[in-house]
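> Pasting the sequence and the predicted coordinates here, then a few questions.
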Amino acid sequence: MFFQRTMYHHFIVLSKNICGFIRFFMIRFRLKELLAEKEFQEKRKITLNEVAEKTGVNRTSLSKMQNPAMRHSTTTNSIDSLCQFFNCRVEEVMVYVEEGD
């Protein structure tokens, strides 16, 4: 049995496994990892302000994306802009994980 609900600006999926336990899944943004990779490649510090200016994604939204506890949701336009900035695919910007991982 699968069902989905939105909880504080983030997508949570609940699934009931065969033993009857409920497991939580969520979308997690990989912004910190992408920033670290880009900084390493370019051998310089990249601030969230710079990412915000170059992508058009609000700096506060970027900050919330870095913090999994914030459970932030965003638009496909923002995801597209981040993919362009980091030169990556959507699945590199966000991943579907079991909560607690």
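That came through, no problem.
> Going by C-alpha atoms from here, please, whenever you check contacts or count neighbours.
Fine.
> tell me the contacts of the residue nearest in space to the middle of the chain?
For the chain, the residue nearest the mean C-alpha position is residue 29 (1.6 Å; C-alpha atoms, centre = their mean). The contact partners of residue 29, by C-alpha atoms under 8 Å, 6 or more residues apart in numbering, come to 65-66, 68, 93-95.
> Structure two is appended below for comparative analysis:
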Amino acid sequence: MIRYNLKKLIDDKSQLEGRKISGSEVAAAVGIQRSAMAKMIRDEGYTTTTKTLDALCQYFKCDVSDLIWYQKDEL
């Protein structure tokens, strides 16, 4: 399963900038709905587009591997 690392990226950016960054702020900056961002932050297995991943990488100034990662399903 593809997992999102958004909560950590938001927390790190908040600390770096010395202010609270909300999911709504990130959603507005990258051009997606707040509800979609909330699902991604909660890491609910939300499906998104490469356009959104690109926008998030630009916002956080990170590589896609910092944004998402793969977790093997254990059988």
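Arrived safely. On a predicted model such as this, the values are computed, not experimentally measured, just so you know.
> rewinding a little: could you find the closest non-adjacent residue to the residue nearest to the centre of the first structure?
residue 94 (4.2 Å; C-alpha to C-alpha, 6 or more residues apart in numbering).
> Please say which position in the first structure residue 11 of the second structure maps to.
The equivalent of residue 11 of the second structure in the first structure is residue 36 (alignment by TM-score structural alignment).
> Show me what residue 63 of the second structure lines up with in the first structure.
Using TM-score structural alignment as the criterion, the counterpart of residue 63 of the second structure in the first structure is residue 89.
> Next one: its match from residue 22 of the first structure, what distance?
Using C-alpha to C-alpha, to the nearest Å, residue 89 of the first structure is found at 31 Å from residue 22 of the first structure.
> Pull out the buried members of the contacts of residue 29 of the first structure.
Among those, those scoring as buried are 65-66, 93 (criterion: 16 or more other C-alpha atoms under 10 Å).
> quick one on the thing from earlier: confirm the match of residue 11 of the second structure sits in a helix?
Yes: under DSSP: H, G, I helix; E, B strand; the rest coil, residue 36 of the first structure sits within a helix.
> picking that back up, how near is the match of residue 63 of the second structure to residue 35 of the first structure?
Counting by C-alpha to C-alpha - residue 89 of the first structure and residue 35 of the first structure are separated by 14 Å.
> who has more neighbours, those two?
A count of neighbours by other C-alpha atoms under 10 Å puts residue 35 above the other of residue 89 of the first structure and residue 35, at 17 against 13.
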